[in-house]
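Visitor: Sequence and predicted structure are below.
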Amino acid sequence: MTAMAHQPLTQADVLLEGFLALETPEGFRAELIEGEIVVTPPPDGDHEDYIGLIVEQVHQHSRTRMQFSGNKGLKLESRGDCPQDRVIPDGTFAPRELRLYRGADSWMPCKGVAMVLEVTSTRPKADREAKRRCYARGGIALYLLVDREASSITLFSNPEKDDYREQCTRPFGKPLALPEPFSFDLETADFL
């Protein structure tokens, strides 16, 4: 019997291994986005307020019962010589019947996630661009972006390859229609 030859580690393998070994201070988040390790500080109160306002409306008005998580990270497919993206959205929504958040692993696949939510903070460009591409590659049908600098909310839909084919932006104060499986108008008057 011959010994199997070990495959040499690629740069992507080393980066993913180093990322998974990181220990961040409490409240900080480490993500691996398009081959770059990104560490973000704990969010401020306004950031959390926007998330709370959205979660409350989803639980009250969504046609489909949704579960929410603000802690589970998403594993996305590798691209080319980059390691698998590991992204932690500010929030994910999934139909309750799927029970996607069960299990001890802090990283879950994207399959079954109905919508991801991001609220811009210290790195708004990452939320507007890199994370949008990650979520589209993951096949997540809806990406909701609360852009605090622009005082607007955008729903990206119809993912295809590295981006979303459609987007609808509304200024704070105007409602934004959320399609199936949510099927209600998200009110943003309280965002002002």
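Guide: Sure, I can see it. Residues are numbered from 1 along each chain as shown.
Visitor: make it CA atoms for all contacts and neighbour counts henceforth
Guide: Noted.
Visitor: Now Glu160: closest residue in space that isn't a chain neighbour?
Guide: Nearest non-adjacent residue to Glu160, counting by C-alpha to C-alpha, 6 or more residues apart in numbering: Ala136, 6.4 Å away.
Visitor: and that neighbour, what is it in contact with?
Guide: Pro159, Glu160, Lys161, Asp162, Asp163, Tyr164 (C-alpha atoms under 8 Å, 6 or more residues apart in numbering).
Visitor: gap between the helix or strand harbouring it and the chain center?
Guide: Using DSSP states H and E, Ala136 sits in helix 131-137. The chain centre lies 8 Å from the centre of helix 131-137; the measure is C-alpha atoms, centre = their mean, to the nearest Å.
Visitor: next up, a second structure to put side by side with the first:
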Amino acid sequence: MTASRPQMSPEQFEAIDGAAERQDVALEFTAGRLGVKPLPDGNHGETVMWLLECCLTQRPDLRLYPTSRLRTGRGGVAKPDGLLARRRAFAGRGRWAEPEDALMVVEVTSYDADANRRDRVEKPVAYAEAGIPVFLLVDRDAGAVSVHSEPEGGRYLSVVTLAYGHVVELPGPVNVTLDTEELKEFAR
């Protein structure tokens, strides 16, 4: 994959993002491209809340922030569906979280044409480049959960994918066990 010239600078993106936010549009800037992320549906929100409950129950020292903004590799910025960090990691901070505070990022796929490129291709690279230890993809199209870990050289060396209904172990530094049976309720 050859590097292409970015559409704009991160600063230009932040100015556009501020204006778009007032219009209820979610924008991201990954792989040097401006992207539009659809607003979540009810099952998407329930999936994020399920994960929040799992994390809080097993790891009360951590928080899953569902509305965070995150700087990623190569000047990108993303709005993951969840960002797991130590409790109060973002207190007193600015608008954008830095990747060194993230223990895990979460994306729940949406039913749109860009989901494959955005969630399955660009996001794993951006999060691995940023050195985020764990990337959890809840893939509603596939009815599966993919755990990406061991970031190195712009990719995750370990990717484990299991269908809904299996028990999923999130590796350190997360160390949370997910019984994904409940996710079947939120599938199409």
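Guide: Now that the structure is in, tell me what you want to look at. Here the structure is a predicted model, which is why all the values come from computation and not from measurement.
Visitor: if we can go back for a sec, drop anything exposed from the contacts of Ala136 of the first structure.
Guide: Applying 16 or more other C-alpha atoms under 10 Å to those, the neighbour count classes Pro159, Glu160, Asp163, Tyr164 as buried.
Visitor: how about the first one, what's its match in the second structure?
Guide: Taking TM-score structural alignment for the superposition, Pro159 of the first structure sits opposite Pro151 in the second structure.
Visitor: What distance do you get for Ala20 of the second structure to Ser9 of the second structure?
Guide: Distance of Ala20 of the second structure to Ser9 of the second structure, computed by C-alpha to C-alpha, to the nearest Å: 17 Å.
Visitor: ignore the last one, Asp119 of the second structure
Guide: For Asp119 of the second structure, the distance to Ser9 of the second structure - C-alpha to C-alpha - is 22 Å.
Visitor: More neighbours: which of the two?
Guide: Between Asp119 of the second structure and Ser9, Asp119 has the larger neighbour count (other C-alpha atoms under 10 Å), namely 20 against 13.
Visitor: Does the aligned partner of that one in the first structure fall in a helix, a strand, or a coil region?
Guide: Asp119 of the second structure maps onto Asp127 in the first structure when the alignment is built from TM-score structural alignment. Assigned with DSSP: H, G, I helix; E, B strand; the rest coil, Asp127 of the first structure falls in the helix class.
Visitor: who's in contact with Asp127 of the first structure?
Guide: Glu118, Val119, Thr120, Leu145.
Visitor: can we see that at 7 Å?
Guide: If you count contacts by C-alpha atoms under 7 Å, 6 or more residues apart in numbering, Asp127 of the first structure has them with Glu118, Thr120.
Visitor: tell me what whichever helix in the second structure runs longest is packed against?
Guide: Longest helix in the second structure, counting residues (DSSP state H): helix 42-58. On a contact count with 3 or more C-alpha pairs under 7 Å, 6 or more residues apart in numbering; DSSP states H and E, helix 42-58 of the second structure meets strand 62-65, strand 176-179.
Visitor: Point out the one among those that comes closest to Arg87 of the second structure.
Guide: Of all those, strand 62-65 sits nearest to Arg87 of the second structure, with 4.8 Å by C-alpha to C-alpha.
Visitor: buried residues in the closest one?
Guide: Buried residues in strand 62-65 of the second structure (16+ other C-alpha under 10 Å): Leu62, Arg63, Leu64, Tyr65.
Visitor: can you tell me which residue in the first structure aligns to the third one?
Guide: When the first structure is aligned by TM-score structural alignment, Leu64 of the second structure is paired with Phe68.
Visitor: Please identify the nearest residue in space to its match, excluding sequence neighbours.
Guide: Leaving aside its sequence neighbours, Phe68 of the first structure sits nearest to Phe93 (C-alpha to C-alpha, 6+ apart; 4.8 Å).
Visitor: ditto for Thr161 of the second structure
Guide: That would be Ser146: by C-alpha to C-alpha, 6+ apart, it lies 4.2 Å from Thr161 of the second structure.
Visitor: give the contact list for that neighbour.
Guide: Ser146 of the second structure touches Leu136, Leu137, Val138, Val159, Val160, Thr161, Leu162, counting by C-alpha under 7 Å, 6+ apart.
Visitor: And the helix or strand that the fifth one is a member of, what does it pack against?
Guide: Think Val160 of the second structure. Val160 of the second structure is located in strand 155-163, with elements delineated by DSSP H and E. Under the contact criterion of 3+ C-alpha pairs under 7 Å, 6+ apart, strand 155-163 of the second structure touches helix 123-129, strand 144-152.
Visitor: Tell me which of these sits most buried.
Guide: helix 123-129 (a mean of 23; mean count of other C-alpha atoms under 10 Å).
Visitor: Tell me which residue of the first structure matches up with Ala142 of the second structure.
Guide: That one, Ala142 of the second structure, aligns with Ala150 by TM-score structural alignment.
Visitor: Give me the three-state assignment for that match.
Guide: Applying three-state DSSP: Ala150 of the first structure is coil.
Visitor: how long is stretch 180-188 of the first structure from one end to the other?
Guide: For stretch 180-188 of the first structure, the first-to-last residue distance is 19 Å (C-alpha to C-alpha).
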